[in-house]
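J.: sequence and predicted structure, then a few things I'm wondering about:
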Amino acid sequence: MNKVATYRIYLTRSLPSLSYSVCLMEKLHLLALLLPILLGLPLLYIWDILWMRPERLRKKLRKQGVRGPRPTLFYGNTQEMKRIRQEAVSAQKQDTSNYISTLFPHFLIWRETYGSVFHYSTGAVEILFVSDPGMVKDMSHCTSSELGKPIYIQKSRKPLFGEGILVSNGDIWAYQRKVIAPEFFMEKIKVMIELIGEASVPLLEAWESMLDDAGGSREIDVDGYLRNFSADVIARACFGSDFTTGEEIFYKLRQLQKAISQQDTLVGLSAVWKCLPTKANREIQKLEQEVRLLILDVAKEHSRGSSSRNNDDDNDCIETKHNSFLRSIVNSSRHCPASYGGSAEDYIVDNCKNIYFAGHETAAVTTTWCLMLLTTHPSWQDRARAEALEVCRGCTKLDVDVLRRLKTITMVIQETLRLYPPASLIVREALTDFKLGALNIPRGTIVQTAVAMLHLDKDVWGQDAGEFRPDRFTNGAAAACEPSHMYLPFGHGPRICAGQNLAMVELKVVLVRLLSKFAFSPSPGYRHAPLFRLTIEPGFGMPLVVTKLP
């Protein structure tokens, strides 16, 4: 074979490999061109989310004269908030009137520096903080289409609240409110008073037994018992069962609350970490699924019970009138708005979780703070007890007319709600561009106010704003401060708490029962350290010395 023939054979055999090599080089070249774009687009998106969008909102607010601390990339002002809190905790010892200076010291410092309206950042979220009385009033007049629950709260609290009434917006919220609010009108609460009294019996019997064994007086960590009592009330009133049936639901919701509040302490890119398969996130998912199955079991049991009662001409009125809430939720789940993203089961679970949590958590915490304040102010405890004994004399049956005569106890409750409001922060998102006072608020801005700061404002309440003085409510809540809209323990505006009537009745009943049987005094083991876990609660429990009355 000559050289030409050999070369032709070599070329024929080499062409495929050469062609492959050329093709591979072309692909590598194309990849080299696309790689910066593929990497750059996510980076640009992150840059836009973390800096450009918040900066655009900040510029619009700055042009209107609103100032605030300078944020950093990724972290916003959260690192500064963390530093201020650490310095505040190490610099001072808490008493009954200064927990704001350790829980929210950054608000106090920034208000002093920038005024009653300022803006700050938590990374991807730009927040307009408002404590000006005029703007607070304007917030209460905003419609639900202007101010709604923030999207970031909907996402971060979804395991706890789902798309329930506490976090939903738009036509979903309006539909839920229309279904749920009538269940807490005063006419329905009236028939629950006897039920609440029955729920207090296990609590009273447990304490009496403990005190009898201890010679009439001993230290009791009261907050756990009060939480169980309040859970029993909401279980009986809304779900036609007792605490035993819902005990596991309440326990797991409590664990969910703690887990989520711990995540909320993360800063900067915390939203990213919540999406990762960490141990904490797996535990939250597990608790969420367990709560879901437990609530569906309650709903199914209710449905079976309803079917059997419908076949019985002699329906038990007591059985049906105290579970109308669950019946309303189940029935309304079949007609959810089209914008609701879940199934009928999701709707039932979400709204039951909302009521299980909100219905017992806030009332339990308020009762706990009530007893603490009465313990540290014995003269008011004596006055409240005298009123309770007067009401209970001759085993008077508690009804709405009797509860209305409880002037002193009502003032004690109102003052407790002023000093320790359950919902200490009101947070809304501008769902559209709108005007608040003299400011044009851009869509996407988070508008926030600290209820506790409003309730302790000396310009509104006087120089004794930090003191426990129930007599400031002698002429009612509207006359207790000027302007009156600065007192908002149950929120304000269209989203004011639907269950406030039930909460007030429950608080009055339990205080009458407890004060007529026991006296309370301070415990050496009590450490005053209010903690923010979605509500303001005792950080180390509430041990009190409880003495049985003769």
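T.: It's in. Residues are numbered from 1 along each chain as shown.

J.: contacts and neighbour counts: CA atoms only from here.
T.: Noted.

J.: what sits against the closest residue to Thr78 other than its chain neighbours?
T.: Setting aside the residues directly before and after it, Thr78 is nearest to Thr122 in space (Cα to Cα, 6 or more residues apart in numbering), at 5.4 Å. Contacts for Thr122 (Cα atoms under 8 Å, 6 or more residues apart in numbering) come out as 75-78, 267-268.

J.: swap the cut-off to 10 Å and go again
T.: 50, 54, 71-79, 81, 267-270 (Cα atoms under 10 Å, 6 or more residues apart in numbering).

J.: go on, Asp132?
T.: Going by Cα under 10 Å, 6+ apart, Asp132 touches 115-117, 437, 449, 454, 486.

J.: out of those residues, which are buried?
T.: Those of the contacts of Asp132 that meet the buried threshold are 115-117, 449, 454, 486, by 16 or more other Cα atoms under 10 Å.

J.: could you report the neighbour count for the residue lying closest to Val400 once chain neighbours are set aside?
T.: Nearest non-adjacent residue to Val400, counting by Cα to Cα, 6+ apart: Lys190, 6.1 Å away. Using other Cα atoms under 10 Å, the number of residues around Lys190 comes to 17.

J.: A further structure is provided below for comparison with the first:
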Amino acid sequence: MEKHLSVLLSLSCFMFLTMILRLLYSIWWKPKMIEKCQKGQGIHGPPYRLFYGNFKEMSKMAKEAASKPMKCTHDVMPRLDPFLQKNMLIYGKLFVIWLGIAPRVVVMEPKLIKEILNDKSGDFEKPQIHPLKTLFVTGLASYDGEKWAKYRKIINPAFHIEKLKGMLPAFSICCDEMIEKWEKLVGLEGSCELDVSLEFQKLTADAISRAAFGSSFEQGRQIFQLQKEQCKLYMDSYYMTAYPWLSFLPNRTKARMREIHKEVQVLLKGIIQKRENAIKRGNSIKDDLLGLLLESNLAELRENEGLKGNGMTIEEVMEECKLFYFAGQETTADLLSWTIIALSMHSDWQEQAREEVLKLVGKSSPSFDELAQLKIVTMILQEVLRLYPPAFPTRSTHRRTKLGEFFLPAGVQIYLPSYLIHRDPELFGEDVLEFNPRRFSEGVWKASKDQNSYFPFGGGPRNCIGQNFAMLEAKMALAMILQHFSFEMSPSYAHAPALPITLKPLYGAQVIVHKL
């Protein structure tokens, strides 16, 4: 008996010691080895601190920045990301920071950016999906390799420019409803204060609901509301991405996220199965995003009948629908919010844009060809995307990987902070902190000294599949607003750019709207 107890005790001690050693390896030995390796190649950065990495300094600097009021200026980095700006000034355009125990290499050199974004070898993959993100949204943006290539091929037809033309009436209906609402709010007084960020969230949610689900858009609205709550819960638990083992501990946030995930799955499954049954009965395929996706998926299944893994499952179609919602709604709402803020700050450009719209379109709803001719409106949107980009590409290494003349070990995150790169005077000129849409007068490629330095929707083969969708919707909304209203900054507006997931005005976008 004593012998057995002794063996059990020895085994327990061994297992406990093994766990301690593994923990020490993950929180100290491995990070310090990576740090030493990077320094040896000339990739420097703030020192790794046990367990927390650089989180404490990041948090302290962010709180200090948030405690001070900010002027209405496009020089937002001291408020938006003071930690990153500080380290760029110290270490240059390539350095490493620590998100807990996870190393993140920050890359701002155009040649290296091009190498990362145009990679086809699979060396620079999307970061591993965190368990909580699977409850929020995955889809095409999370895939790599053959799976990504196959699904991109299936989804591409739904976003072809000719197909997007057919969605213009849905955008127009949503914009008409918003304009009508604003006219009622303005009333006899001729003006009122509006938080346009809230207005654009509703507009883009309705637009994506109509464009994605057609006649089922009311159910689409329900899905949007649930996904909006899911996004907030995911951000509340984002710190767990630095310490993956924390995601396995039970808590209320996870429980609610699971509930929402199930509700969204039930709603989406009902819409998709109803549409699939209609297609099987021989009904015509509807010209909305879901219909186009199902049509393309059906073609893939027929082409590769009998092959393993051909086409998308209903669960995978559901994930793409959720991605439509998040990416399509958030990015366009933020783009429109920042555009109205910028044009409120720069009334001369507001007037130029309005003159162009009234001259080319008049007071009617713009057609696709008319939207394509709006050069000043396009330049304005491109400049807003430079200053307030929606996408910040992140990649990771799954093996020892060469980047330029450097070698990165496995398990390193790579971050391309477009909001900082787009403010580099060496690339965009000395007026880089000014709002100057004219820099895009000869197109995107000539706006900077290196065409790889402007990537508001990502770049290379993995560029955002929905960027034409977003730009078309934004042009339509902005043109129709300019037809009916002028606007100026409200005294209640507090300029506070923030990075929850996408770059947005933290306290809203309050403007005074005047009826023309």
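T.: The structure has been received and is ready for your questions. All values derive from a computational prediction rather than experimental measurement.

J.: one step back: as CSV, the buried ones among the contacts of Asp132 of structure 1 with secondary structure would be great.
T.: Shown next, in CSV, are the buried ones among the contacts of Asp132 of structure 1 (DSSP: H, G, I helix; E, B strand; the rest coil):
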residue, secondary structure
Gly115, coil
Ser116, coil
Val117, strand
Thr449, strand
Leu454, helix
Met486, helix
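
J.: show me which of the residues you listed is closest to Thr96 of structure 1.
T.: Nearest to Thr96 of structure 1 among these, counting by Cα to Cα, is Leu454 at 16.4 Å.

J.: any idea what the closest one aligns with in structure 2?
T.: Taking TM-score structural alignment, Leu454 of structure 1 has Ile421 as its aligned residue in structure 2.

J.: what's around the nearest residue to its match once chain neighbours are set aside, how many residues?
T.: Distances taken as Cα to Cα, 6+ apart place Met108 nearest to Ile421 of structure 2, at 6.0 Å, with adjacent residues excluded. Counted with other Cα under 10 Å, residues neighbouring Met108 of structure 2 total 22.

J.: how far away is Met108 of structure 2 from Pro409 of structure 2?
T.: Distance, Met108 of structure 2 to Pro409 of structure 2, using Cα to Cα, to the nearest Å: 19 Å.

J.: please apply the same query to Val7 of structure 2.
T.: Distance from Val7 of structure 2 to Pro409 of structure 2, by Cα to Cα: 40 Å.

J.: same check, this time on Ala102 of structure 2
T.: Taking Cα to Cα, one finds Ala102 of structure 2 at 12 Å from Pro409 of structure 2.

J.: among the two, which residue is more densely surrounded?
T.: Ala102 (22 against 16).

J.: what lines up with that one in structure 1?
T.: Ala102 of structure 2 maps onto Val125 in structure 1, by TM-score structural alignment.

J.: dump the residue contacts of its match.
T.: Residues 49-51, 53-54, 57, 76, 150, 152, 268, 444-446 are the ones in contact with Val125 of structure 1 under the rule Cα under 10 Å, 6+ apart.

J.: among those residues, which are located in helices?
T.: 53-54, 57, 152 (DSSP state H).

J.: isn't Gly459 of structure 2 up against Ile113?
T.: Yes. With contact defined as Cα atoms under 10 Å, Gly459 of structure 2 counts as touching Ile113 (9.2 Å).

J.: what do we get in structure 2 for Pro522 of structure 1?
T.: By TM-score structural alignment, Pro522 of structure 1 lines up with Met489.

J.: ditto for Val179 of structure 1
T.: Aligned partner of Val179 of structure 1 by TM-score structural alignment: Ile154.

J.: and the helix or strand hosting that match, what's buried?
T.: Here Ile154 of structure 2 sits within helix 145-155, counting by DSSP states H and E. For helix 145-155 of structure 2, burial by neighbour count (16+ other Cα under 10 Å) applies to 148, 150-152, 154-155.

J.: so Asp464 of structure 1 versus Pro470 of structure 1, what's the distance?
T.: From Asp464 of structure 1 to Pro470 of structure 1 the distance is 12 Å (Cα to Cα).

J.: hang on, Met52 of structure 1 packs against Phe74?
T.: No. In this structure Met52 of structure 1 lies outside contact range of Phe74 using Cα under 10 Å: 11.6 Å.

J.: now for those two: what residues contact both?
T.: Shared contacts of Met52 of structure 1 and Phe74, defined by Cα under 10 Å, 6+ apart, comprise 46, 124.

J.: the two: who's more crowded?
T.: Phe74 (19 against 15).

J.: aligned partner of Cys275 of structure 1 in structure 2?
T.: Match for Cys275 of structure 1 (TM-score structural alignment): Phe248.
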